[in-house]
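*Asks:* no FASTA, just this:
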C-alpha cells in the first residue's frame, strides 16, 4: 500500500498569516495552514510523496521564512487516511440563510427550514469555503441578491475561476438559475460535476473549462464573481471590465489587503479608459489579511 509523508509544526498566529498568504499566492500544492478550533494553536502542515521531497520542500520554505525554525513532526500515513485527511479542518460555514456543509456532515448538520444549502466535497485541491477570500465573495453574492429589484431567475451570474463551484452553487441555492462557472483546470470542472450530483435539490449551474479571456468572451453578467488572486486579476482586468453590464457589479477577491490600492487603481483606470460612460462606486471589506473589491456600475 502506498503512503504519503506528512510534516506538521505549531506556529504563531503572526507567522501563520504570513505563511497562508504565501501559500495562496504561490498556489502551493504541498503546504497549508490549519486551526481546528478558535482557541487552538495554528499549525503548518504539508503532504509529500516521499521523504526526499519533504526535506527539499521544507528547505525551500525555510529559505523564504527564516523565522520558521520550529521542529516539524514527520509522519507516514497510508493512502486510505491521506484521502480523507483534509476533512479534519474543513467545517460548515453559514451567512444569513446560506449554509455550506461538507458531505460527511450532511446527516449531522440540520440548518433551519428554508435555508439555502450547498453540500460540498472538494477534496484537497479546491476550497469548500474555508478560505477568507471565498467567504468575502459569498457575502457580496448574498448582499447583491438581497438588494436586487429584479427577479432572481432573470439575473446573469458568472463565477470566474470557479474552483469547486462553491460560489456558483451558492447562487443556485439562493434562487438564481442563469449561472455560468468556468476554470482553466479540468480537474476543477470534474469536481464541480461531482458536487452537482450531491446537490440534486438545486438547479446545477453550467460549468466549462476555459481561461479568463475565453470564459468571459461575449458574456455580460449582472454580477461577476472573480475569487482569483492579484497577479491574475490585474493582467486580465480588461476582460473582466467588459464582462459586466451597466448597472451590474463585479466582486473581486483573492486580494491581500496590502495589494488593494494597486488593484483598485488598476480597475478604476480600466473603467475610465474602456467604459467612461459608467459611473463607479467602489467598496472593500477585509477578512484577516485578505480583502475584496466590489465595483458597482451605474
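*Replies:* Sure thing, it's come through. The model shown is predicted, which means the values in this text are computed figures rather than measured ones.

*Asks:* going forward, measure contacts between C-alpha atoms and count neighbours the same way
*Replies:* OK.

*Asks:* what packs against the host helix or strand of residue 137?
*Replies:* Using DSSP states H and E, residue 137 maps to helix 132-147. In terms of contacts (3 or more C-alpha pairs under 8 Å, 6 or more residues apart in numbering; DSSP states H and E), helix 132-147 is packed against helix 166-173, strand 221-227, strand 244-256, strand 286-287, strand 290-297.

*Asks:* List the contacts of that helix.
*Replies:* 95, 129, 152, 167, 170-171, 223, 225-227, 251-255, 285-288, 290-292, 294 (C-alpha atoms under 8 Å, 6 or more residues apart in numbering).

*Asks:* just stretch 14-29 next, same as before
*Replies:* Against stretch 14-29 from outside (C-alpha under 8 Å, 6+ apart): 31-33, 42-44, 125, 229, 256, 289.

*Asks:* With adjacent residues omitted, what lies nearest to residue 183?
*Replies:* residue 161 (4.5 Å; C-alpha to C-alpha, 6 or more residues apart in numbering).

*Asks:* count of residues packed around that neighbour?
*Replies:* For residue 161, the count of nearby residues is 23 (other C-alpha atoms under 10 Å).

*Asks:* Okay, one more to line up with it:
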C-alpha cells in the first residue's frame, strides 16, 4: 500500500491549531518534529491516502491552513510505501507512563527505569506493537481517558470483579490494557477497522490479557451492556454515537469520551448536554475529555 507524505514547516505556536485541522482530515497519522537549531519552528508530517494525488492533497491542506489563518514556511510531498511509512514515525514513539504505575513500551523500544524520575518498584510495564500510527499512549486524550477511568471505576455501584468495560474505537487496545491494569476483568473492544481489531487482539494477548475484540459497529455487533464505556474518537463519530450509547450502558454507569479539540468544542456540546450529565471535564492543550453519566 502507498501513502502520500506531506511535510509542512510552521511556527511552534500554531501546532495545536494544526492538530485540530489534521484531526478533521482522514489520515494515517502525523508526526511533529522540532527543526534543529531553530526551536521556534516545527516540521509536521501527515500521511494521507492515495485517493487524491500529491497536488490535490497539498491543495486541501493549503486551503485548510488559509481558512485558519495559519502561514507556513514550506510544504513538500512524496509518495511512500508501507515500509517507509512504518519506519518514518516508529522512531518517535517512546515508552509512555499512561498511569502513575503503568508504563506502555513499544515493542521496538526498551524501557530503562533508571532514566525515569517517576519510576517506582510498583511499576508495571506492558508492551505494545502496532502497525497503526496512533494508540501508543503518548497522546493527551489517551492519558486523560485512562486517568478518568481510574477515578470512576470506584464510583460504579457494582463490585469491581463484576464490572464490564467497553472501548469503542479501540484501535491498538491501549485503553483495554489500562482497564485491565486497574482491575476490571471483563473487557470488550470494538472497532470498525479490521486491522485495528486484529492489532488490539494481539496486544491484549501478548500481555496475557483476556478481552473480547469485535470487528464491527456498536449498534449491530455489541449486544450486551457495560458499566464503563470509553470512546476516544473525534467529533463526527461522537455526534452519531452520543445519542445511542445510553442503551449500551448499565444504570449508574459512566461514559468517558475524548478527541474533542477546542475549535469544535461548541459544536459537540449540545450532543453532550442534551443526552448526558457532565461529571468532570479534563483539558490538556487543545483537547477535552469528559466523564458523563
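*Replies:* Sure thing, it's come through. All values reported here derive from a predicted model rather than from experimental measurement.

*Asks:* Post the TM-score for the overlay when you can.
*Replies:* TM-score for the superposed chains, counting by TM-score structural alignment, normalised by the length of structure 2: 0.82, backed by 281 aligned residues with a C-alpha RMSD of 3.1 Å.

*Asks:* What residue in structure 2 is paired with the residue nearest to residue 183 of structure 1?
*Replies:* Correspondence of residue 161 of structure 1 to structure 2, assessed by TM-score structural alignment: residue 169.

*Asks:* Relative to residue 93 of structure 2, how far out is its match?
*Replies:* As judged by C-alpha to C-alpha, to the nearest Å, residue 169 of structure 2 and residue 93 of structure 2 stand 21 Å apart.

*Asks:* So residue 7 of structure 1 belongs to a strand, correct?
*Replies:* Yes - membership of residue 7 of structure 1 in a strand is supported by DSSP: H, G, I helix; E, B strand; the rest coil.

*Asks:* Any idea how many residues pack against it?
*Replies:* The number of residues near residue 7 of structure 1, taken as other C-alpha under 10 Å, comes to 22.

*Asks:* Who are the contact partners of it?
*Replies:* 45-47, 54, 72-75.

*Asks:* try residue 180 of structure 2
*Replies:* Residue 180 of structure 2 makes contact with 187, 209, according to C-alpha under 8 Å, 6+ apart.

*Asks:* Map it onto structure 1.
*Replies:* Counting by TM-score structural alignment, residue 180 of structure 2 lines up with residue 172 in structure 1.

*Asks:* Over to residue 226 of structure 2?
*Replies:* Alignment note (TM-score structural alignment): residue 226 of structure 2 maps to residue 221 of structure 1.

*Asks:* Likewise for residue 32 of structure 2?
*Replies:* Aligned partner of residue 32 of structure 2 by TM-score structural alignment: residue 34.

*Asks:* wait, that match sits on residue 44?
*Replies:* Yes - contact between residue 34 of structure 1 and residue 44 holds when scored by C-alpha atoms under 8 Å: they sit 6.6 Å apart.

*Asks:* on that earlier part again, distance of the match of residue 180 of structure 2 from residue 159 of structure 1?
*Replies:* According to C-alpha to C-alpha, residue 172 of structure 1 and residue 159 of structure 1 sit 11 Å apart.

*Asks:* Could you do residue 296 of structure 1 as well?
*Replies:* From residue 296 of structure 1 to residue 159 of structure 1 the distance is 17 Å (C-alpha to C-alpha).
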